[in-house]
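*Asks:* Got a sequence here, can you model it:
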Amino acid sequence: MKTGEFVADAFGRVQELVHAAVKGLSAEELAFRPDDEANSIAWLIWHLTRVQDDHIADAAGGDQVWTAQGWAERFGLSLADEETGYGHTTEQVAAVRDVSAEQLRDYYDAVHEQTLSFVRGLDEVALDRVVDERWTPHVTLGVRLTSIIADDLQHAGQAAYVRGLLKRRR
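*Replies:* Below you'll find the predicted structure:
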């Protein structure tokens, strides 16, 4: 398996989890929070997608799908366009509501397509390129992609857990 295929496969697994987490849920169910401090399914999926969108666009030297393809307007959230959810307060988490499963899925799928366009052509040499010098040691593309995948899988798993809690409530 080539490097780009390996990375694309990992992101494909994230896509499957995202689809499963939101499938068939109403906007109200997506906004369910087990308590006032917890994250909702909507926020978790929006956040993992925003971070992937932001980080892949930066690494690829392109535009974020969120703004370039009009997703910020379609979601109509009371959050700044550049926000990804990192460091959000409980009030900001609660602001990610009144979105549909289709919106979340379709936004993720658009980011996924941009991600695949970028990662499919990668080789081992590309993974060694430094993409962030603010850290010591500097962050390479390989480390950044691993971080995105790990965070995405973690948040998708959290969304699946919240979905399970929601289903047990019924």
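
*Asks:* only C-alpha atoms for contact and neighbour calcs from this point on.
*Replies:* Noted.

*Asks:* end-to-end on stretch 37-44?
*Replies:* The separation between the terminal residues of stretch 37-44, taken as Cα to Cα, to the nearest Å, is 13 Å.

*Asks:* Can you mark which positions in that stretch are buried?
*Replies:* 39, 40, 41, 42, 43, 44 (16 or more other Cα atoms under 10 Å).

*Asks:* give me every residue that touches the last one.
*Replies:* The one in question is residue 44. Applying Cα atoms under 8 Å, 6 or more residues apart in numbering, we find residue 44 in contact with 155, 156, 158, 159.

*Asks:* how about the strands in the chain?
*Replies:* According to DSSP state E, the chain carries its strands in the segments 130-132, 139-140.

*Asks:* I'd like the distance between residue 107 and residue 13.
*Replies:* Following Cα to Cα, the distance that separates residue 107 from residue 13 is 16 Å.

*Asks:* for comparison, sequence B:
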Amino acid sequence: MNTSELLLDAFGRIQEVLHETVEQLDDQALATRPEQSGNSIAWLVWHLTRIQDDHFADAGGYEQLYTAEGWHERLGLPFDAADTGYGHTAEDVAAVKLSSEQLLGYYDAVHARSLEYLKTLTDDDLDRIVDTRWNPPVTLGARLVSVLSDDLQHAGQAAYASGLLS
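*Replies:* Next comes the predicted model:
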């Protein structure tokens, strides 16, 4: 297994968890917030998808699907198109009310585009600097692991929150 295949497998597992979690839930369950203040499943899935879309597009040099394919308009959320959910308030989290079809539609589109990008990577690509705002500068490998970690955490949180509902 090479690096690209490893990353393809890892991101594929996130898709499996999200489908298992989200497909079974109605709009009300997706918007339910644990203890009325936690992150809803809808927000968690939207946010992890936004982060993946944003970070992969930046690293790959292509436009985010959120704007390129009109997901910003289709989802109709009251946020700027550049918003990824980072730093959201409780009120912002409460504003994310999306259906399973909307959440998985956007996620699956980002996932498919991400896989296309991952298939092109070689081991040497992972050392390329993609963000100089940090010290040390962020390599592509570190950025991909960061997205993977964020996605896994939020997918697990969504699955846990789903379990709380049953």
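
*Asks:* thinking again about what came up before, which of residue 107 and residue 13 of the first structure has more neighbours?
*Replies:* Each of residue 107 of the first structure and residue 13 has its neighbours counted (other Cα atoms under 10 Å); residue 107 has more, 24 against 13.

*Asks:* Based on its surroundings, how many neighbours for the nearest residue in space to the more buried one that is not next to it in sequence?
*Replies:* Leaving aside its chain neighbours, residue 107 of the first structure sits nearest to residue 71 (6.9 Å; criterion: Cα to Cα, 6 or more residues apart in numbering). Residue 71 of the first structure: 18 surrounding residues under other Cα under 10 Å.

*Asks:* Would you check that residue 71 of the first structure makes contact with residue 109?
*Replies:* No: when contacts are counted by Cα atoms under 8 Å, residue 71 of the first structure is not listed as touching residue 109 (11.8 Å).

*Asks:* picking up where we left off before, would you point out the most distant pair within the buried residues of stretch 37-44 of the first structure?
*Replies:* 39 and 42 (8.2 Å; Cα to Cα).

*Asks:* what's around residue 127 of the second structure, how many residues?
*Replies:* Residues near residue 127 of the second structure, counting by other Cα under 10 Å: 13.

*Asks:* for residue 149 of the first structure, same thing?
*Replies:* Residues lying near residue 149 of the first structure (other Cα under 10 Å) number 19.

*Asks:* for residue 107 of the second structure, same thing?
*Replies:* Neighbours of residue 107 of the second structure under the rule other Cα under 10 Å: 23.

*Asks:* Walking through the first structure, point out its helices one by one.
*Replies:* Using DSSP state H, the helices assigned to the first structure run over residues 3-22, 27-30, 41-60, 65-68, 71-75, 90-94, 101-119, 124-127, 141-169.

*Asks:* by how many degrees do the longest one and helix 3-22 diverge?
*Replies:* Between helix 141-169 of the first structure and helix 3-22, the angle comes out at 20 degrees (axes from the mean of the first three to the mean of the last three Cα atoms, to 10 degrees).

*Asks:* For helix 141-169 of the first structure, buried residues please.
*Replies:* Using 16+ other Cα under 10 Å as the test for burial, helix 141-169 of the first structure gives 141-145, 148-149, 151-153, 155-160, 162-163, 166.
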